[in-house]
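*Asks:* Provided below for reference: sequence and predicted model.
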Amino acid sequence: MGVTIKDVAKLANVAPSTVSRVIANNPRISDKTKQKVREAMDELGYHPNFIARSLANQSTKVIGLVLPSSGDVFFQNPFFPTVLRGLSEGAHEKNFALQITTGQTDEEILDGVVQMVQGRRVDGVILLYSRVNDQIVSYLLERDFPFVVIGKPFKHEDRITHVDNDNFSATKEATQHLIRLGHERIAFIGGDLELVVTLERLLGYEKALESIGVEINNSYIVHEPFLEEGGVEAVKKLMNLVSPPTAMIVTDDLMALGVLKKLNEHQYKVPRDISIVSFNNVLFGELSRPQLTSVDINIFELGYQASKALIDILETPNQEARRISVPHTIVVRQSCQSLGEYVGL
């Protein structure tokens, strides 16, 4: 016969109900008691039957993750594996598992979410993005189903708990960094305009230029997918202009690699001929040549805080929606240079 909760309780000299609360990580149980019970569990080789517990509690102990529709973006862009690590860490702390859904179209993704929710496969949902018009958000609000968004909601911000950066301020600061180096012909390479993060960053870029009296040049604003190929396509458009930019805000490090690649093909040197500030501060930004100045948005922390926020909602229902802001920092490296240094001023 296997080891039971009663066996653990006897060895730890506590009530069986206390063992159950320790397994559930109940905050009312002291750390000293938790340690004593866990030591007894280890000594006896006791492993909780979470499936049976979930059935009894009408809980799956599973969090549903909703990914963007483009599989290429998910598998190629290191943002998503990094945010998944944060999500996994936060879920693991409370013994939750993760279930991922995505699809080739918005309709396929919505269908996957409906199946998770109505099939009671998950206790709550985390959206790894925020879109301008999102049927999934509307569906989850209508169902009053627990969910958290990574990013700023386009609508119903006061009703949705979300974890995000201050993308407006981050991009304004990044643009001001280039302005202080003497640049005014600054391009903006952004992602899909249906993504709220793109709109927030574009506004920050425009505000920084407007603050010094520079008129917004729409030919300097390009939107491409968050992929290396997106950066390549952006450079094709920008460097063929009669008056090309002297600096670029690139809103993703993977796109920035494409930018560097295409600039090099056309014999442009970074930062001698053009300066670049990128976003996300993933590893290959540091390994690129030159190393990228990049805005570190703490991707892991975005995922970790999203898991914690959703589990908190599940443990304490009917709480008010919250905005959890994750700080950013600009990591200055070698991809930026004063305008005067390379035009001989």
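*Replies:* Okay, I see it.
*Asks:* drop to CA atoms for contacts and neighbour counts, all remaining ones
*Replies:* Will do.
*Asks:* tell me where the protein has strands.
*Replies:* 62-66, 97-101, 124-127, 147-150, 162-164, 186-190, 221-223, 247-250, 275-279, 293-296, 323-325, 329-331 (DSSP state E).
*Asks:* next, format the ones you listed as CSV and append mean neighbour count and distance to residue 42.
*Replies:* Shown next, in CSV, are the strands of the chain (neighbours: other Cα atoms under 10 Å; distance: least, Cα to Cα, whole Å):
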stretch, mean neighbour count, distance to residue 42
strand 62-66, 22, 24
strand 97-101, 16, 22
strand 124-127, 23, 30
strand 147-150, 24, 34
strand 162-164, 26, 36
strand 186-190, 26, 51
strand 221-223, 18, 54
strand 247-250, 27, 50
strand 275-279, 27, 44
strand 293-296, 23, 40
strand 323-325, 17, 36
strand 329-331, 17, 42
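*Asks:* and here is the other one:
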Amino acid sequence: MTTIKDVAKLAGVSTSTASRALHNSDMISEATKERVRRAMQELDYSPNYSAQNLVNRTTNTIGIVLPVRESQDSLGNNPFFMQIIQGISSVCSEYDYMVSLASGRTVDELRKNCQALIRSGNISKFIFLYSHKDDPVFDFVKKQKKVSCVVVGSSYEKLATKSVQFVDNDNHQAGRDVAEFMVSKGFEHLVFAYTDMDELVQTERYQGCCEYLQEHQKDSLSLHFSRVKEDENILKLQQFLAEHPKTQAFIACDDIMAIRLQRLLKNDKQEKSYAVISFNNSLITEIANPALTSVDIFPYQLGEKAAQLLLEKSRKSVSQKVIIPHQIIERESTLRF
């Protein structure tokens, strides 16, 4: 069985130098690191991280914290989260890190799962894939000793520290851009469809839409939908459209909401056609019927940047927030009927 001593011998360095190179130590030059990597590849050497973790009481694993959902199917079937996780995993592979997911149907369940990762799994690096108002899970994790976090989203506190950083889109501007795009298409009576305004990303998108519409003396209505109660959603939609017959288009908080809305409108057998635009531009937008116009927020890059921030060995300065750009991708769902 190949050992780190064999790697060191082939690379022409000491065992301690090979070990430091393996862990990407700043004390070792890039040239030496490269020699060690070539030796590892030639010998087909794989580090025994489990043994190292037991000795050092550390782990080469990142905890990815998913938002609370009443049904975990809504997360597993959401390509947005899958694309972010793929971006995270690609960077983790470069650093020889693994990922572990924390999820839950309730806040308490999610907090307990994070607690188990910290105390039993010795995980000290976390990426939150959501930002939620007054979140006890996030508050619990960030208060733990020697734990660092990156949040994909914004913070109500608007602060970054050495232990907490943020990667996000400018969702407020994205909301304004969507409203401007729809008005330019001739849609004046718009409705923002959402599921949870305590999720900051939905709030910021809604506020951006409202701001633009109010500046241009347009309607800025909103409609809340449940993530799981479809019968309730149908009744809500029917009542809303009866009360607001001038409605022309919906701005959905994300692609999943947009697909649900398209289905509700079809099942309700509406004679009138409504335009729909959404956010995230996940894979499902192209196969929707009609194909969805959506705001691409580049989730893979969000995941990559979050992992890079968390795994950088030296931080001479703390980035308050890294902003990933967005782009409206136009498809059939916003064509004038």
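*Replies:* Cool, the structure landed. The shown structure was predicted, so the numbers you read here are calculated from the model rather than taken from an experiment.
*Asks:* just give the TM-score of the two.
*Replies:* After superposition, the two chains reach a TM-score (TM-score structural alignment, normalised by the length of the second structure) of 0.88; 331 aligned residues with a Cα RMSD of 2.6 Å.
*Asks:* just to revisit the earlier point, dump the strands of the first structure to CSV, plus distance to residue 315 of the first structure.
*Replies:* What follows is these, written out as CSV (distance: least, Cα to Cα, whole Å):
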stretch, distance to residue 315 of the first structure
strand 62-66, 13
strand 97-101, 16
strand 124-127, 11
strand 147-150, 13
strand 162-164, 17
strand 186-190, 38
strand 221-223, 41
strand 247-250, 40
strand 275-279, 34
strand 293-296, 31
strand 323-325, 18
strand 329-331, 32
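*Asks:* nearest to residue 210 of the first structure, out of those?
*Replies:* strand 186-190 (12.1 Å; Cα to Cα).
*Asks:* comparing that closest one with the second structure, how large is the average distance?
*Replies:* Following superposition, strand 186-190 of the first structure is found to deviate from the second structure by 0.7 Å on average (mean Cα distance after the TM-score superposition for the first structure).
*Asks:* where does that strand end up in the second structure?
*Replies:* Alignment of strand 186-190 of the first structure against the second structure: residues 190-194, by TM-score structural alignment.
*Asks:* give me the residues contacting that stretch.
*Replies:* Contact with stretch 190-194 of the second structure is made by 202, 206, 219-225, 247-253, 257, as judged by Cα atoms under 8 Å, 6 or more residues apart in numbering.
*Asks:* just stretch 262-269 of the first structure next, same as before
*Replies:* By Cα under 8 Å, 6+ apart, stretch 262-269 of the first structure touches 231, 232, 235, 236, 274.
*Asks:* buried among these? Need that as a selection in PyMOL.
*Replies:* Buried residues within the contacts of stretch 262-269 of the first structure, by 16 or more other Cα atoms under 10 Å, are selected in PyMOL with:
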select buried, resi 231+232+235+274
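*Asks:* including distance to residue 134 of the first structure, could the contacts of stretch 262-269 of the first structure go into TSV?
*Replies:* Below are the contacts of stretch 262-269 of the first structure laid out as TSV (distance: Cα to Cα, whole Å):
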residue	distance to residue 134 of the first structure
231	26
232	29
235	30
236	31
274	37
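*Asks:* residue 284 of the first structure: which of the contacts of stretch 262-269 of the first structure is nearest?
*Replies:* residue 231 (14.9 Å).
*Asks:* so which residues of the stretch 151-300 of the second structure form helices?
*Replies:* Along the stretch 151-300 of the second structure, the segments classed as helices by DSSP state H, counting those that start in this stretch run 171-184, 200-215, 230-243, 255-267, 284-287, 299-311.
*Asks:* orientation of the second one relative to helix 171-184 in degrees?
*Replies:* Angle of helix 200-215 of the second structure versus helix 171-184, following axes from the mean of the first three to the mean of the last three Cα atoms, to 10 degrees, is 40 degrees.
*Asks:* rewinding a little: now render the helices of the stretch 151-300 of the second structure as CSV, adding distance to residue 38 of the second structure.
*Replies:* Shown next, in CSV, are the helices of the stretch 151-300 of the second structure (distance: least, Cα to Cα, whole Å):
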stretch, distance to residue 38 of the second structure
helix 171-184, 44
helix 200-215, 44
helix 230-243, 56
helix 255-267, 44
helix 284-287, 41
helix 299-311, 22
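*Asks:* out of the ones you listed, which is closest to residue 84 of the second structure?
*Replies:* Once the helices of the stretch 151-300 of the second structure are compared by Cα to Cα, helix 299-311 is nearest, at 4.5 Å.
*Asks:* what range does the closest one cover in the first structure?
*Replies:* So helix 299-311 of the second structure sits over residues 299-311 in the first structure, by TM-score structural alignment.
*Asks:* how far apart are that stretch and its match in the second structure?
*Replies:* With mean Cα distance after the TM-score superposition for the first structure, stretch 299-311 of the first structure averages 1.5 Å from its match.
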